[in-house]
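In: pasted the sequence and its predicted model underneath.
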Amino acid sequence: MSWGIVSMISEPDPLVLAWVAHHLRLGPARIDIYLDTPSPGLHDQLAALPQVHLHRIDGARWPDKLGPRPAQVGRRQRVLIQHCYDRAAVGWLLHIDADEFLRPAPAGNWAAALAALQDKVDYASVRVLERTHIGRPDPANIFDGVFRRPYPPDATEEMARIEGDAAPFLDRGFAAYASSKPFFRTGRNLPLGVHGPVNPRDFESHTFPGRLLLHYDGLTAQSYIQKKLRAIDQNPAAPLARIPNWREQNQAVLRHREDPDALNTLYARIKCLDPTRLARLDELGLILRHDLDLPAALEATFPGLSVDLSVAHYDSYPFTWQKHATPPLHWRVRFGARMLAYRLGFRV
């Protein structure tokens, strides 16, 4: 059973190269990368890989056939994955981001697992674990740390005691999302979303037991903060996001936008485990230790190419974005009132 990966990417080259090298080991028939920002170096390094197909979709090269280029990242993703799915030459299509890595399966490869699914299954989900640091991040390795499993909803009170002042920023222990990512069966005319089909109850689903997606959300403190600021600048309503932990993160980043020390402290609070917190999570079976051995994957895919995986090198890549147009006055007045109410402790 053939399968492929689609991703819209705007990340530093070292991450993209490691992501491609890792996933090629798992046997996809093709990887479609939509480059949201130009990267001539990636074109040169990936051109020799027959499974990898690069598409430029930055502001200067957005295809007219896709309609107007959406301003927000999530909306661009939905347009692109639908476009790729509708024309896919593989049996299954997985949508993941460049900071998400399929864990090699201990029993059977991914093609065999997909081929074993009943024909009625329209999409198959992979559970997600989120990377966290042990103590301070390793400055020499953007992929250091362990992975957290989501805790069950009925453990919320106990987990709040364990998480301490990080609890408001987490959803079941995750800073990003605790849901899954799907493989979509092609040829079914599925209307796609980022985490599943639109109206998922209309389609048959399956969740893989024991097969995981490892999410390196916030590769570095700088990249985490920059992405939060991008979300705020591109969506003026982001500080009042419906998802509570995202709302708390966005509020904190907005509040300390001009204070780098406070922003680094926020990252450490959310993303770094002290020994006591780590031990408690370990006792509950919520920690996975797994080394993807990405340097070996890079050497196998790009022999002789030196790839710097340090924090300093990763952070040296520019990260820019275009701000959302200024909303109309009546919207700003209404939004300002809601923000004030929120800061005064009222539910909005």
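Out: Alright, I've got the coordinates.

In: when you work out contacts or count neighbours from here on, use the C-alpha atoms and nothing else.
Out: Will do.

In: so what's Phe183 up against?
Out: For Phe183, the contact set (C-alpha atoms under 8 Å, 6 or more residues apart in numbering) comprises Trp92, Leu93, Leu94, His95, Tyr123, Ala124, Ser125, Val126.

In: of these, closest to Arg30?
Out: Using C-alpha to C-alpha, Leu93 comes nearest to Arg30 of these, at 9.5 Å.

In: does the closest one touch Asp86 like I think?
Out: No. Counting by C-alpha atoms under 8 Å, Leu93 does not reach Asp86; the two are 10.3 Å apart.

In: who has more neighbours, these two?
Out: It is Leu93, of Leu93 and Asp86, that has more neighbours when counted by other C-alpha atoms under 10 Å, with 26 against 16.

In: restricted to strands, list the contacts of Phe183.
Out: Under the assignment DSSP state E, the contacts of Phe183 contribute Trp92, Leu93, Leu94, His95, Tyr123, Ala124, Ser125, Val126 to strands.

In: alright, now check it against this:
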Amino acid sequence: MADPLIVPVPQPVETRPDHLRWGIVSTVKAPLRKVAEFIAHHLDLGAHRIHIHLDVPDPALAERLAHPKVRFTQCDDAYWQGKPNRARETHQMRQAFNATRVYRIIALDWLAHIDVDELLLPPAPMTELLAAVDPQASHVSVDPREMLDDWGATRHFKRPVGGATKRSVYPTFGEHVPGGFISTLSPKVIARRGLDDIRFGIHALRLRGKIVRSGTTIPGLDLGHAHAPDFETFQRHLAYRLTKGSYHDRRGHLNPLGHLIRALMDDPDPDALRRFHAEMCGATPERLDLMAAHGMLVSARLDLDAKVARFFGKLEH
């Protein structure tokens, strides 16, 4: 087996929480409110800079959500002119290209590459957590926690499980769904500044095409993922996810979850797909108790409406 790819970290690194600066880069295609929630949540966590690339240019959105710590990039034809054609081909490649470009120009200590439906859920201030990371670690991997269908003041997320626990929590569909997640199990990355020739992938750092292995994790730091927080959202994104996103077949490999979803869509029972979502993402009190008993449950009071109002006032829609 080849040795893991270790990338040396330029020393010294910033270990003083009150001096450390961190930020986020994201390529988004979402309504005004969702973008506002994403930005407001991370400003509230203390992000020093948030770089938003609008995959579909929208100057009005950028103007409405203008903030001293936010930088908007309109990904129009002028932006892409002179850049590699391949970088523009798919949403995933645009994400990776945009994140890598920002990484190379930032004046921050750390940069997180996450999506607009993902929210960092730290157990302590981000500056304290990042300042305490091993100085030799090139990046932090943050595991996803899938948001459940519960719209109370406290939002609930779940950790992946396997074996008998998965079968007990998801008795009908669990054996067909890896980890019990209908979204990705792969982590997202917060990269330390100054690594030579590094490129962002979607779920990893890469150096000359190889995955960098010199990262670490932060205990208790989760990434809340609103992949399908309600059935309507799940259903609305299915066409894209089955043809280009997380449910489509890649490079000749079948996507079992995508094929299960297609089978449920073709089922004569019109409620088959809804029953699948209810089992995998439902949040009845009984299911929350069961998940808590198995150590699967992550709960957080997000107060997104209050955060949006504090940073942007009352949104028009």
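Out: Cool, got the structure. Just so it is clear, the structure is predicted and the values come from calculations on it, not from any experiment.

In: same check for the contacts of Phe183 of structure 1, but in structure 2.
Out: Contacts conserved in structure 2 for these, using both residues aligned by TM-score structural alignment, their matches' C-alpha atoms under 8 Å: Trp92, Leu93, Leu94, His95, Tyr123, Ala124, Ser125, Val126.

In: wait, isn't the fourth one in contact with Leu80?
Out: By that I understand His95 of structure 1. No. The criterion here is C-alpha under 8 Å, and His95 of structure 1 misses it with Leu80 at 10.2 Å.

In: in terms of neighbours, single out the busier of the two.
Out: Ranked by neighbour count (other C-alpha under 10 Å), His95 of structure 1 and Leu80 place His95 first, with 25 against 19.

In: how about Ser214 of structure 2, what's its match in structure 1?
Out: With TM-score structural alignment as the criterion, Ser214 of structure 2 lines up with Glu204 in structure 1.

In: swap that for Thr165 of structure 2, sorry
Out: Aligning on TM-score structural alignment places Thr165 of structure 2 opposite Glu158 in structure 1.

In: which ones are touching His95 of structure 1?
Out: Ile5, Val6, Ser7, Ile81, Lys181, Pro182, Phe183, Val194.

In: ok, now His317 of structure 2?
Out: By C-alpha under 8 Å, 6+ apart, the neighbours of His317 of structure 2 are Leu32, Arg33.

In: state the distance from it to Leu119 of structure 2.
Out: Distance from His317 of structure 2 to Leu119 of structure 2, counting by C-alpha to C-alpha, to the nearest Å: 21 Å.

In: same question for Asp249 of structure 2.
Out: 27 Å.

In: more crowded one of the two?
Out: Applying other C-alpha under 10 Å to Asp249 of structure 2 and Leu119 shows that Leu119 carries more neighbours, namely 21 against 17.

In: surely that one touches His227?
Out: No. Leu119 of structure 2 lies out of contact with His227 (C-alpha under 8 Å); the separation is 11.3 Å.

In: mind listing the helices for structure 1?
Out: Along structure 1, counting by DSSP state H, helices occupy 13-24, 40-46, 73-86, 110-115, 156-163, 221-234, 244-255, 260-271, 275-283, 294-301, 311-315, 329-343.

In: to Gly187 of structure 1, which of these lies closest?
Out: With C-alpha to C-alpha as the criterion, Gly187 of structure 1 lies closest to helix 73-86 of the helices of structure 1, at 7.6 Å.

In: so where is that closest one in structure 2?
Out: Helix 73-86 of structure 1 corresponds to residues 91-104 in structure 2, going by TM-score structural alignment.

In: structure 1: which residue goes with Arg301 of structure 2?
Out: Matched to structure 1 by TM-score structural alignment, Arg301 of structure 2 sits across from Asp291.

In: and its match, how many residues sit next to it?
Out: As a burial measure, Asp291 of structure 1 scores 11 neighbours (other C-alpha under 10 Å).

In: check contacts around it.
Out: When the contact criterion is C-alpha under 8 Å, 6+ apart, Asp291 of structure 1 has no partners at all.

In: now do Asp99 of structure 1
Out: Asp99 of structure 1 neighbours (C-alpha under 8 Å, 6+ apart): Leu15, Trp19, His215, Tyr216, Asp217, Leu219.
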